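Enquirer: Below: sequence and its predicted model.
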Amino acid sequence: MWRSVASNGLTLLIVLCIAAAGVIGWGKAQYVAEGPLDAPICLQVKPGETMAGVAEDLSGRGAVSSPRILRIGADYSDRSGDLKAGNFLIPERASMQEIVAAVTGSGRNTCGTEVVYRISVNSETVQVRELDPGTNRFVELVSFDPDGEDVAQAQALYEQYRDQVGTQFRIVVAEGVTSWQIVEGLKAVDVMTGAVEEIPAEGYLAPDSYEVRTGDDRGELLAEMRARQEERIDEAWRNRAEDLPYETKEEAVILASIVEKETGIATERGQVASVFVNRLEEGMRLQTDPTVIYGVTNGRGVLGRGLRQSELRARNDYNTYVIDGLPPTPIANPGMDALAAATNPADTDFLYFVAKSLDPGDGHVFAESYPEHQDNVAAYRRLEAEAAQGN
């Protein structure tokens, strides 16, 4: 009798084990299988929220077939504790495994409402945009220049979105802005805190896009900009061409800043850099207007007019029509393309360049000799005269 009971018990245990294994296997299959979501959604995970709460939210929006399986899967893979607050784009048919990876990864926002503060050479703008999950493209909600006219309505809309739960913030620094312009731009970002006591060294803040949060410190963001730029400078200097007419990476940054201010066209930066490198090798003065402008403005804003003859003749450290070689410091914060151009200029014999047309986007025409350059300048002057007659 006891042998029969033991046999039946063992059989039952085996059956239960097989059933459990089947359930576990089914759960794993459900966890990695294509999900039921018909269209992409933007999932907001609030600070302090748990994986259980996220799972229930996803279930209510038709993104998962079983919130329990998602929670167990996250626990089993030791990712529940990595849940990040933010806004995350969940694609259609995303599996529970993919969803867990999205909400426990870098924490970078991939959807939702975003306020973008743009610090450019000629202006500062505030843009509020929202990612459309269906098209994965941003839709602009409002954009304005805080210093412009008739901005009260736009300002009110901005403040409404700014104070909305889940709004994310981004600062975009354009190539070629000065350190003073960056600091002034950050002062106007009203979601940040902290005073900036000193303008950072020119040329050593990285033009880039930076995600920030309410209450972030301006000084800490500037430190991040410095660290990012130092990495870029070091990499460009490590990969530099041989026989450059300067010996330090600091001089390379100076030249990169001049290249940055002379052209906004990435494809011709190497040629522009070659002109200045060739001039340095020939012992010629650089004769570039942006350095003179920097000497006049000290990098504090835009000149807003043409250079005067007296300014072109003035003797100062930044007037490259008067001094030999490079100015003492950079004149702006160069981007990666300009740094690459300064450390690996194009191989040309060009010594001169002038604008190709009245549209800066058309770039420049280059010349190897002064007579050729004079012809190019004359052609540009004719365009100016024709434009003046047309007005």
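Expert: Ah, there it is. Worth saying up front: this structure is predicted, and the values here are computed from it rather than measured. Numbering: from 1, shown residues only.
Enquirer: only C-alpha atoms for contact and neighbour calcs from this point on.
Expert: OK.
Enquirer: Give me the contact list for the one helix or strand Asp57 maps to.
Expert: Element membership for Asp57 (DSSP states H and E) is helix 51-60. With C-alpha atoms under 8 Å, 6 or more residues apart in numbering as the contact definition, helix 51-60 has outside contacts at 43, 45, 64-68, 70-71, 74, 80, 83.
Enquirer: Show only the entries of these found in helices.
Expert: 67-68, 70-71, 74 (DSSP state H).
Enquirer: Can you identify each of the strands in the stretch 151-300 of the chain by residue range?
Expert: Per DSSP state E, counting those that start in this stretch, the stretch 151-300 of the chain carries strands over the ranges 168-173, 209-212.
Enquirer: What is the first one packed up against?
Expert: If contacts are counted by 3 or more C-alpha pairs under 8 Å, 6 or more residues apart in numbering; DSSP states H and E, strand 168-173 sits against strand 113-119, strand 209-212.
Enquirer: can we see that at 10 Å?
Expert: Using 3 or more C-alpha pairs under 10 Å, 6 or more residues apart in numbering; DSSP states H and E, the elements in contact with strand 168-173 are strand 113-119, strand 124-132, helix 152-162, helix 179-187, strand 209-212.
Enquirer: follow-up on the earlier one: quick one, which of the ones in helices among the contacts of helix 51-60 are buried?
Expert: 67, 70-71, 74 (16 or more other C-alpha atoms under 10 Å).
Enquirer: Columns distance to Val196 on top of the residues you listed, output as a markdown table?
Expert: A markdown table is the format used below for these (distance: C-alpha to C-alpha, whole Å):
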| residue | distance to Val196 |
| --- | --- |
| Pro67 | 47 |
| Leu70 | 46 |
| Arg71 | 45 |
| Ala74 | 43 |
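Enquirer: hold the first one in mind and look at this next one:
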Amino acid sequence: MRTRLALAGGLALLVVVGFLAGAALWGYLRFEAPGPATVETTVRIPQGLGVNTIGHQLADAGVIDSPRLFSLGVRLLSGGRPLQAGEYRFPAGVSSRQVMETMIEGRTVRRRLTVAEGLTTAEIMALLAEAEGLEGDLPPDSEWPDQGTLLPETYFYSWGDSRAALLERMAGAMDEALAELWLDRAPNLPLRTPREALTLASIVEKETGVASERPRVAAVFINRLNMGMPLQSDPTVIYAVTQGKEVLGRSLTRRDLANDHPYNTYMNPGLPPGPIAHPGRAAIEAVLNPMQTDELYFVADGNGGHAFAKTLAEHNRNVARWRALMRQ
């Protein structure tokens, strides 16, 4: 009798063990199997959520089919590593294991914000304010960064990053770039400080949108500074009118050119008090290593570039050609 009971108990135990092993294998295979998503799916996981809540959010988005299985799989197979919050883009058919590994490693969506060369502080602040996924307020106008202190380039960020932190990255990038380029500057430039280089670079940035022209435009201004000639740059006059807070929206007038403002380089010799925009790295390089030329003038050529001249007579002919093109 006892033998029969022992055998029955043993068989029951084997059945239970077999059942549990089968259930474990079934669960493991489901955890490894392709999930229900038929299209790429983006899910945003806020900070502070537990594994169960994350599982339900993923299931609601159609990425996984079983929150309970996902939660159990994470607890058994994650090695104690936490799932990280953030914005994730999961491909169609992603398995629960792949979801877990993606979130453990924090492979979040990389968003990008491109800051074009020559933008003003007000324009960059508007970009930051409108950038999707960034959080937090920007500083008030009185605490905005000075013109020229932010480096234009493409910045990558993740959903939930702060606007203030991205602004700090822009400022740090400019500090680093300017320090590096200042060390490699050409000798005998009429630029005493890195800030003066930034000021001239911002003018060059506003004067031409043609990358190959920057060193040549910079050379014209360097030559003028060396000779004590006024820079006579229209963008500085525009800045005197707008303070970089808006687009002028009209042509400059004689009254604008005669305005005795510190940024009017028609009325004041030398550099203006500071940058008029945020120059890119190439513009800074151009003023610190300008083209070697005797040219003192340039004017638009009607084709997006400029016609350069060494003498006033030659310049006047270029101006006449440009005006004729404008009349046409």
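Expert: Received, thanks. None of these values were measured; they are calculated from a predicted model.
Enquirer: so what number do they get for TM-score?
Expert: The TM-score (TM-score structural alignment, normalised by the length of structure 2) is 0.68; 295 aligned residues with a C-alpha RMSD of 4.4 Å.
Enquirer: Which among the strands of the stretch 151-300 of structure 1 is found nearest to Pro91 of structure 1?
Expert: Between Pro91 of structure 1 and the strands of the stretch 151-300 of structure 1, the shortest gap by C-alpha to C-alpha is with strand 168-173, which sits at 19.9 Å.
Enquirer: Just give me the neighbour total for the aligned residue in structure 1 for Leu150 of structure 2.
Expert: By TM-score structural alignment, Leu150 of structure 2 lines up with Leu205 in structure 1. Neighbours of Leu205 of structure 1 under the rule other C-alpha atoms under 10 Å: 27.
Enquirer: Help me confirm that Leu205 of structure 1 comes into contact with Gln181.
Expert: No - using C-alpha atoms under 10 Å, Leu205 of structure 1 makes no contact with Gln181, being 11.2 Å away.
Enquirer: Check the contact lists of the two and give me the overlap.
Expert: 173, 332 (C-alpha atoms under 10 Å, 6 or more residues apart in numbering).
Enquirer: And the helices and strands packed on strand 168-173 of structure 1: which comes nearest Pro345 of structure 1?
Expert: For Pro345 of structure 1, the closest of those is helix 179-187, at 25.1 Å, according to C-alpha to C-alpha.
Enquirer: With structure 2 overlaid, how far apart is that closest one on average?
Expert: Helix 179-187 of structure 1 differs from its equivalent in structure 2 by a mean of 5.2 Å after superposition (mean C-alpha distance after the TM-score superposition for structure 1).
Enquirer: so who does Ser66 of structure 1 touch?
Expert: Ser66 of structure 1 touches 27, 30-31, 55-56, 58-59, 96, counting by C-alpha under 10 Å, 6+ apart.
Enquirer: Just among those residues, which is most surrounded?
Expert: Met96 leads these on contacts (other C-alpha under 10 Å) with 27 neighbours.
Enquirer: What separation is there between that one and Ser66 of structure 1?
Expert: Taking C-alpha to C-alpha, to the nearest Å as the measure, Met96 of structure 1 falls 9 Å from Ser66 of structure 1.
Enquirer: now swap in Leu43 of structure 1 and tell me
Expert: Using C-alpha to C-alpha, one gets 17 Å for the distance from Leu43 of structure 1 to Ser66 of structure 1.
Enquirer: ditto for Trp26 of structure 1
Expert: 12 Å.
Enquirer: intersection of neighbour lists for those two?
Expert: Counting by C-alpha under 10 Å, 6+ apart, Trp26 of structure 1 and Ser66 have no common neighbour.
Enquirer: What residues does the alignment partner in structure 2 of Asn344 of structure 1 make contact with?
Expert: Counting by TM-score structural alignment, Asn344 of structure 1 lines up with Asn289 in structure 2. By C-alpha under 10 Å, 6+ apart, the residues touching Asn289 of structure 2 are 181-182, 184-187, 189, 215, 218-219, 283.
Enquirer: what do you get for Arg68 of structure 1?
Expert: 27, 52, 55-56, 59, 74.
Enquirer: what about it, distance to Arg269 of structure 1?
Expert: Distance from Arg68 of structure 1 to Arg269 of structure 1, counting by C-alpha to C-alpha: 56 Å.
Enquirer: Ok, Val172 of structure 1 next?
Expert: 22 Å.
Enquirer: Looking at the two, which is more packed in?
Expert: Between Val172 of structure 1 and Arg269, counting by other C-alpha under 10 Å, Arg269 is the more crowded of the two (25 against 16).
Enquirer: For the more buried one, which non-adjacent residue is closest in space?
Expert: Ala341 (5.9 Å; C-alpha to C-alpha, 6 or more residues apart in numbering).
Enquirer: Count residues in the vicinity of the one you found, would you?
Expert: Neighbour tally, Ala341 of structure 1, other C-alpha under 10 Å: 26.
Enquirer: doesn't Val275 make contact with it?
Expert: No - using C-alpha under 10 Å as the test, Ala341 of structure 1 is too far from Val275 to be in contact (11.1 Å).
Enquirer: So for those two, which residues contact both of them?
Expert: Joint contacts of Ala341 of structure 1 and Val275 (C-alpha under 10 Å, 6+ apart) are 259, 269.
Enquirer: Packing partners of the lengthiest helix in structure 2?
Expert: If you go by DSSP H, structure 2 has its longest helix at helix 2-32. When contacts are defined as 3+ C-alpha pairs under 10 Å, 6+ apart, helix 2-32 of structure 2 sits against helix 67-77, helix 96-105.
Enquirer: sorry, back to before: which one of the helices and strands packed on strand 168-173 of structure 1 is the most hemmed in?
Expert: strand 113-119 (a mean of 23; mean count of other C-alpha atoms under 10 Å).
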